[in-house]
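> Following is a predicted model, sequence given first.
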Amino acid sequence: MTHPADLSARAARRMIARKQLSPVELAEACIARVEALDPAVNALIARDFDGMLKAARQAEADVAAGKDLGALHGLPFAVKDMIDVTGLPTTFGSEAFRHNIASKDDAIVAAMRAAGGFPIGKTNTPEWSAGGNTRNRVHGVTANPHDLSRSCAGSSGGSAVALACGYAPLATGSDTGGSLRNPAAFCGVVGYRPSPGVVPGNTRAAGLIPLPTSGPMARNVADCALMLSVMARPDRNDPFTPVIDGRTPWDPADFATLPRRDLSSLRIAVTEDFGFAPTEGIVRDHFRKIVPQLAPFFGRVEDATPDCTDADRIFAVLRAVQFLGVHAKLVDEQPELVGPNVHDNVAEGRSYSAEDVAQAIFGQARYHRDWQAFFETTDYLLSPAVCISPRDWHELYPTEIDGTATKSYYHWLALAYASTLAGHPSITIPCGRDANGMPFGLQIVGRRHDDRGVLAVAAELEAVIAGLSDLAPRGPDLAALARAPKLSEARGFLAFD
């Protein structure tokens, strides 16, 4: 019998509705898993076990009373430490907000509570989500559960680790340059970046630059889709969420019921690097191994990529502009409380001229049109999710890949921000292990606003991969994690050395 903490969200929800599983039993199992494993990985940096158990007891009472049950009824979920949960810290991984306590729920958390879920606590993130290694000077580092010496990526690293370890079946993430896709890939779980506006950012700082978005994370595609059906909602505060007569053009409930897709009818493009990403040899090798195994299931497969000319430059400028707008004051007034990645991005933003910004904005428009032309003759695109195999977590960011220097602390995220710039939905699903024995993430990209299609194709591929013995996902060794020493005692846990 599957341990309650390892059940999928859908399986747990069905069992709760049938009175085969108590929400309290599930909550207690998740709490026990956190207490047993988190000393080794440091994924959950704030906990609300009392509130969780109280909500679970109410959920159990509602089942017994025969009340209508929400889509997430009785399900725990983890929350990235970038959005608010009432009564818990929201530190953003920043020393300047070390003692910040949220007075109300973020809209995403409120929606998930309304659907019957309840938060287990907050997950670790790099300072202000700046960077692909989950480290900060408030809560320390989060380690990869498949190899505690390696990075779990980021910035939604704590959420990915929490899922892989069975703390909860669902977790929130956010993504600009791959911040939920990259940790999902490194930790062997699923991360979905929706089209802009599907999950409203009701507090979006740069309203008309659609790079960041929140999205669902889970251990399988169907659970991500279920969570998306709750996260997606009408909200006019996000300029990329069209709301007409109180509704969006998409019905959020549809995400929970994915259609079957005939893979043999699809035209698939595959690329190792989008023509510009600094993809590591070990990643290329594994991708070349899996493509021939998946190709027979599709109608047409060809090596091809959209035109990604100037992608690095466009992303660098737009990203730096956002950091400059949000963090310049903090850097100027309290520089000692700001880490190196945020300092670097603010300095980078100040180095660009108005002409640089104008060229990036107009360049993104051209980039978007090129991607639309490409997807007129291609249904979906497959690529690796991340440019590198997981590395030692002491490394703040990769300064080189296969001996070639990286351009910035986020350059190694290029495989993810390729689709970010075009505004296309993309998902990362586990697909075997690379030559280092670490989980490999396969990225699936679809047309803009084909969110349901991307999820449906991902679910079909997930089933195919599960039937291929050398590619089927494997979780971390939970017994070994329970025996591991405390991560907090490791050299460099809090420092950037």
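Yep, that arrived.

> contacts, neighbours, all on C-alpha from now
Will do.

> Then residue 481 would be within a strand, right?
No. According to DSSP: H, G, I helix; E, B strand; the rest coil, residue 481 belongs to no strand; its state is helix.

> Now for it, how many residues are close by?
Neighbourhood size, residue 481 [other CA atoms under 10 Å]: 21.

> who's in contact with it?
Each residue near residue 481 by CA atoms under 8 Å, 6 or more residues apart in numbering is listed here: 37, 40-41, 145.

> Tell me the one of those residues nearest residue 402?
Checking the contacts of residue 481 against residue 402 with CA to CA, the nearest one is residue 145 at 24.9 Å.

> Correct me if wrong: the closest one contacts residue 166.
No. Because the distance of 11.1 Å does not satisfy CA atoms under 8 Å, residue 145 is recorded as not touching residue 166.

> and the two? which has more neighbours close in?
A side-by-side neighbour count of residue 145 and residue 166, using other CA under 10 Å, places residue 145 first with 30 against 25.

> And for that one, nearest residue in space, chain neighbours not counted?
The shortest distance from residue 145 to any residue that is not its chain neighbour, by CA to CA, 6 or more residues apart in numbering, is 5.8 Å, and that residue is residue 476.

> Give me the neighbour count for that neighbour.
Neighbours of residue 476 using other CA under 10 Å come to 18.

> show me what contacts the nearest residue to residue 435 once chain neighbours are set aside?
In space, and not counting its chain neighbours, residue 435 is closest to residue 282: 6.7 Å by CA to CA, 6+ apart. Contact analysis of residue 282 by CA under 8 Å, 6+ apart lists 388-389, 434-435.

> again, but for residue 374
The contact partners of residue 374, by CA under 8 Å, 6+ apart, come to 305-306.

> separation between it and residue 368?
Taken as CA to CA, to the nearest Å, the spacing of residue 374 relative to residue 368 amounts to 10 Å.

> okay, pairing it with this:
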Amino acid sequence: MSGLCDSSAVELRRLLAARAISPVELLEACLSRIATINPAVNAVVTLDEPGARTAAKKAEAAILRGEDRGALHGLPVLIKDTQDTAGLRSTYGSPLLRDNVPVADQGSVARLRAAGAIIFGKTNTPEWAAGGNTRNPVFGATGNPFDPMRSAAGSSGGAVALACGMAPLASGSDTGGSLRNPAGFSGIVGMRPSYGLVASEKRAFGWSSLSTDGPMARNVADTALMLSVMASDDVRDPLAYTLPGEPVRSRAERWAAPRPADLGKLRLAFTEDFGFAPTEQAIRRVFRDRVARLAPLFADCREATPDCSGADDAFAVLRAGLFLAMHGKNYKERPEMLGPNVRANVEEGLSYTLEDHGRAATTQTRIYRAYQTFFETCDVLISPTITLSPRPWSELYPAEIDGVPTKSYFHWLALAYAVTLPGHPAISIPLGLDEAGLPFGLQIVGPRGGDAIVLSVAASIEASFAGDAQLCRPVPGLARLAAAPPLSAAPGFLTWE
């Protein structure tokens, strides 16, 4: 089963501009794929078919008049359900906002729409994006496209929609890896940009670098195209500071088409665990195999990691502070309306002192400086994207890895937050399957502000293995998913605890 909606965003834009296809035709292909496949995986939770069809007809008329409305003109785009969309329900996966319909787009969505994107639906997320398992009491669980009873990670469930060809592009956000982790589990591309590159007016802590919005797609070029639109200055975001008259972020040509990197001139460092992440042995074995395949492409390859000591504690404290600020009032007044992950974070936040916060902030700064020293000795760093192979989504979170208990519900995301803390750009690209026959994600980390470098290296690695049946992007069995029973019939589909 394949169709127009499986084409890349870059190719679709070319076809649209050449009038070889119409935005209406493309939208209908995406809607048809959703109708056929989505019941098996539950990735798309809200649709605006009438509004999208109207927008597609307007885009078609503009193209016929020879008008170009932007880099995404005529492309259907899905938006994460934690991001506000004008006139389209935005629940954040929470019963508190089950019927919430924002009157305005948030900034990153507005930039996509202004570039011609047709915003036609919302993708699933864990409640308030809390956790790496896309599951909530409003819409239920999202299944892995390669095995719907397994986790698709989280919190950006749009990765599943992309893997299944429901749209060419989808938005996400990332604190502890929520762009990279679902990309790794679903076999697509997810990028966490440098903080401030994708400006946001939504962060509760404006000066905190932990959370950022970002792009997801099926290949690196499409991811770069979407980033070129999302990147922007915004006076409401204190981390998006710039110099007057200097369009640091809004220069689309810096991101839209990544130049292939000359890997043969670059120094590669690799790490299985950043010195602390509880990476399971099966993932370590697959990663070592991938390193052996990648090493000959680079000028130098060595095992090394920045000093990330204290990362678990620092991330736990800083993350808990965010959740306490955002959900402390509801925890006190309506605790029954919050799920276990959010409650756990708020309770943890209440247990910390200002001294704990000072320690965490100091540790984050030390890790950041360790990264700067580290990248003097290498050009790019790689690791597995996630510490383990997909587990059943009925498991709230992995309580153990290789028989060793995890420290928290997000400890298994340590490979991601090892990079979140210093704020360096990182991308997850698919590189074949793991030992369980499920997608394996490779995390590529660049130097400070090196978003263009990350995209270039990722594009070159992707191209190097595009013709390798074992290492190219895996594609889920769409015919099998089309024939599968609806995920909503599975036991525990809507269970919260």
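Nice, I can see it. Quick caveat: nothing in here was measured; it's all calculated off a predicted structure.

> Got a TM-score for the two of them?
Taking TM-score structural alignment, normalised by the length of the first structure as the basis, the two superposed chains have a TM-score of 0.98; 496 aligned residues with a CA RMSD of 1.1 Å.

> The residue nearest to residue 435 of the first structure: what secondary structure?
helix.

> In this structure the residue nearest to residue 145 of the first structure contacts residue 165, no?
Yes. With contact defined as CA under 8 Å, residue 476 of the first structure reaches residue 165; the gap is 7.2 Å.

> shared neighbours of those two, anything?
Where contact means CA under 8 Å, 6+ apart, the residues bridging residue 476 of the first structure and residue 165 through contact with each are residue 145.

> close enough to count as contact, residue 280 of the second structure and residue 387?
Yes. The pair formed by residue 280 of the second structure and residue 387 meets the contact definition of CA under 8 Å, at 6.0 Å.

> More neighbours: which of these two?
Just comparing residue 280 of the second structure and residue 387: by other CA under 10 Å the higher neighbour count belongs to residue 387, 25 against 20.

> tell me the contacts of the closest residue to the more buried one other than its chain neighbours?
With sequence-adjacent residues excluded and distances taken as CA to CA, 6+ apart, residue 387 of the second structure is closest to residue 279, at 4.2 Å. In this structure, residue 279 of the second structure makes contact with 272-273, 386-388, 401, 412, judged by CA under 8 Å, 6+ apart.

> the strands in the stretch 201-350 of the second structure, which residues?
Across the stretch 201-350 of the second structure, reading from the start of the chain, the strands by DSSP state E, counting those that start in this stretch fall at 212-217, 267-270, 300-303.

> Does residue 338 of the second structure touch residue 328 like I think?
No. Distance between residue 338 of the second structure and residue 328: 10.4 Å, which falls outside the contact criterion (CA under 8 Å).

> How is residue 172 of the second structure classified with respect to secondary structure?
Per three-state DSSP, residue 172 of the second structure ends up strand.

> Check the one 10 residues further on too.
In the three-state summary, residue 182 of the second structure is assigned as helix, counting by three-state DSSP.

> I'd like to check which residues are in contact with it.
With the criterion set at CA under 8 Å, 6+ apart, residue 182 of the second structure makes contact with 132, 152-157, 159-160, 190.

> Tell me the one among these nearest to residue 46 of the second structure.
Distances from residue 46 of the second structure to the contacts of residue 182 of the second structure, taken as CA to CA, are shortest for residue 157 (12.5 Å).

> count of neighbours near that closest one?
When neighbours are counted by other CA under 10 Å, residue 157 of the second structure registers 40.

> And residue 402 of the first structure, by the same measure?
Using other CA under 10 Å, residue 402 of the first structure has 12 other residues around it.

> Now it: closest residue in space, sequence neighbours ignored.
That would be residue 280: by CA to CA, 6+ apart, it lies 6.1 Å from residue 402 of the first structure.

> Aligned to the one you found, what sits in the second structure?
Here residue 280 of the first structure is matched to residue 280 in the second structure, going by TM-score structural alignment.

> Please list all residues in contact with that match.
387-388, 401-402.

> Go through the residues you listed and name the one nearest residue 139 of the second structure.
Proximity to residue 139 of the second structure was ranked across those by CA to CA; first place goes to residue 388, at 25.6 Å.

> same for the host helix or strand of residue 463 of the first structure, what does it pack against?
Assignment of secondary structure by DSSP states H and E places residue 463 of the first structure within helix 451-466. Helices and strands touching helix 451-466 of the first structure, by 3 or more CA pairs under 8 Å, 6 or more residues apart in numbering; DSSP states H and E, are helix 221-231, strand 426-433, strand 439-445.
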